[in-house]
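Peer 1: sequence plus the predicted model coming up.
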Amino acid sequence: MSTVSIQAPSTTDWHLPYKGRVGMFTLIFAETAVFTIFVVAYIYYIGRSLSGPTPREVLELPILNTVFLLSSSLTIVMAERALVRRAMGAFNTWWGLTILLGLIFLLGTAREWHKLITVDGLTISTNLFGTTYYSLVGLHATHVVVGLIMLLIVLIFSVSGSLHPKHTDRVETLALYWHFVDAVWVVVFTVVYVVGR
């Protein structure tokens, strides 16, 4: 006669991952592929412009701009922690500071482009450098703008009292996008302003 052993159910139930996070990782993967294409194109065309200006002649290291953008990754983490602690005032402050740092970065990029266009005569159609530079840096700036719009919407919800700690997963998912934008800037900064000069 055989005995049948019955196992007790596991105390740890497995749950599907949060759909928003899975979607964001999928988006980040796809966007990484797009950025890789633009970065490879920029690297491929370094030094191939037949006419000036060249990167060495017109580009300056945007150190301060970089510090502002990378600091926004810290402020968004602080905002996430405040939301978990249910400290909505602190959340609004840190989240608003993240938006401010992103806006300062965009203004710095706009100021750089204004100088490049009006003083240095570099446009997207000037030479290969201009084409690849504006394409790559512009693609990143577009992602910053999209991120800032989403961050602003969350801040509006929070200030109006519609954001609660139960929305932590959604806020963390958006923060992943923002960290991605910051990480991409490290690559863009290195390729365009360090290697490409």
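Peer 2: Received, thanks.
Peer 1: CA only for contacts and neighbour counts going forward, please
Peer 2: Will do.
Peer 1: and residue 159, how close does it get to residue 74?
Peer 2: According to CA to CA, to the nearest Å, residue 159 and residue 74 sit 21 Å apart.
Peer 1: list the buried ones in the helix or strand containing residue 154?
Peer 2: Assigned by DSSP states H and E, residue 154 belongs to helix 128-159. By 16 or more other CA atoms under 10 Å, the buried positions in helix 128-159 come out as 128-137, 140-141, 143-144, 147-148, 150-152, 154-155, 158.
Peer 1: next, the one to line up against it:
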Amino acid sequence: MTAHHDTTSEQAFGFWLFLMGDVVIFALLFATYAVMAPATDGGPAAGAALFSLGKTATYTGLLLTSSLTFGFATLSFRDNDTGRFVLWTGLSFALGLAFLLIEFDEFRALIGDEAGPGRSGFLSAYFTLVGTHGLHVAIGLLWMAVVTCRSLVSPADPHLAANVERLAMFWHLVGLVWVAIYSIVYLPALVP
């Protein structure tokens, strides 16, 4: 008699471990940022000179809206409505891409103003924290593209449902981490 392995449960457990590992990584990056924030070495500090409240609020809105639209995509997938799933996922992708492009433009502007990661401990911690988050957004966008293509090619694939659910958890975590970044990095720097 052979032991039956519930691979779905094992994969779900493995994915939860992955997500918790990501949470630990971001916790360490937040702790590093907290320690390094005052280490400006005579360079610019966090504040209105570096960040724009309007710009950061705009791309925060984009990312949080993409989390909402991906929630609608997940519900559409559960209803076996491939058309609506593709529509909502495409909208989520566009919002996430817009977020990433604005973040990239902010990085470019900071580096152009000689406020790059090599300038000070604060800027190094800032670029590492926000850049790691941006990398997660890029991974999520790639994952969305793959899942969308798979839904069009073989919507009945039993593994696709698990991938959509895991992507939803990942994307919502990316949104939650951004709320923490916005609250810890940007708001204190911009709100008097």
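Peer 2: Perfect, I can see it now. All values reported here derive from a predicted model rather than from experimental measurement.
Peer 1: could I get the TM-score for this pair?
Peer 2: Once superposed, the chains reach a TM-score of 0.88 (TM-score structural alignment, normalised by the length of structure 2), with 181 aligned residues with a CA RMSD of 1.7 Å.
Peer 1: ok, back up a step: which strands and helices sit next to the helix holding residue 154 of structure 1?
Peer 2: helix 19-44, helix 88-118, helix 168-188 (3 or more CA pairs under 8 Å, 6 or more residues apart in numbering; DSSP states H and E).
Peer 1: tabulate those (CSV), appending distance to residue 69 of structure 1 and mean neighbour count.
Peer 2: Below are those laid out as CSV (distance: least, CA to CA, whole Å; neighbours: other CA atoms under 10 Å):
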stretch, distance to residue 69 of structure 1, mean neighbour count
helix 19-44, 18, 15
helix 88-118, 6, 18
helix 168-188, 7, 19
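Peer 1: and residue 61 of structure 2, what pairs with it in structure 1?
Peer 2: Mapped onto structure 1 by TM-score structural alignment, residue 61 of structure 2 lines up with residue 67.
Peer 1: now swap in residue 136 of structure 2 and tell me
Peer 2: Correspondence of residue 136 of structure 2 to structure 1, assessed by TM-score structural alignment: residue 143.
Peer 1: one more: residue 22 of structure 2?
Peer 2: So residue 22 of structure 2 corresponds to residue 31, using TM-score structural alignment.
Peer 1: what's near enough to touch its match?
Peer 2: If a contact means CA atoms under 8 Å, 6 or more residues apart in numbering, then residue 31 of structure 1 has no contacts.
Peer 1: residue 180 is in contact with the match of residue 136 of structure 2, correct?
Peer 2: No. Residue 143 of structure 1 is beyond contact range of residue 180, at 9.6 Å (criterion: CA atoms under 8 Å).
Peer 1: ok, now how distant is residue 65 of structure 1 from residue 134 of structure 1?
Peer 2: Applying CA to CA to residue 65 of structure 1 and residue 134 of structure 1 gives a distance of 17 Å.
Peer 1: OK, contacts around residue 51 of structure 1?
Peer 2: residue 127 are the contacts of residue 51 of structure 1 under CA under 8 Å, 6+ apart.
Peer 1: nearest spatial neighbour of residue 119 of structure 2, skipping sequence neighbours?
Peer 2: residue 43 (6.8 Å; CA to CA, 6 or more residues apart in numbering).
Peer 1: same question for residue 52 of structure 2.
Peer 2: Leaving out its chain neighbours, residue 52 of structure 2 is closest to residue 190 (CA to CA, 6+ apart), at 7.4 Å.
Peer 1: what number of residues lie near the one you found?
Peer 2: 17 (other CA atoms under 10 Å).
Peer 1: residues contacting it?
Peer 2: Residue 190 of structure 2 neighbours (CA under 8 Å, 6+ apart): 47-48, 51-53.
Peer 1: over to residue 92 of structure 2?
Peer 2: 65-67, 69-70.
Peer 1: the alignment partner in structure 1 of residue 70 of structure 2: which element?
Peer 2: Matched to structure 1 by TM-score structural alignment, residue 70 of structure 2 sits across from residue 76. Element membership of residue 76 of structure 1 [criterion: DSSP H and E] is helix 63-84.
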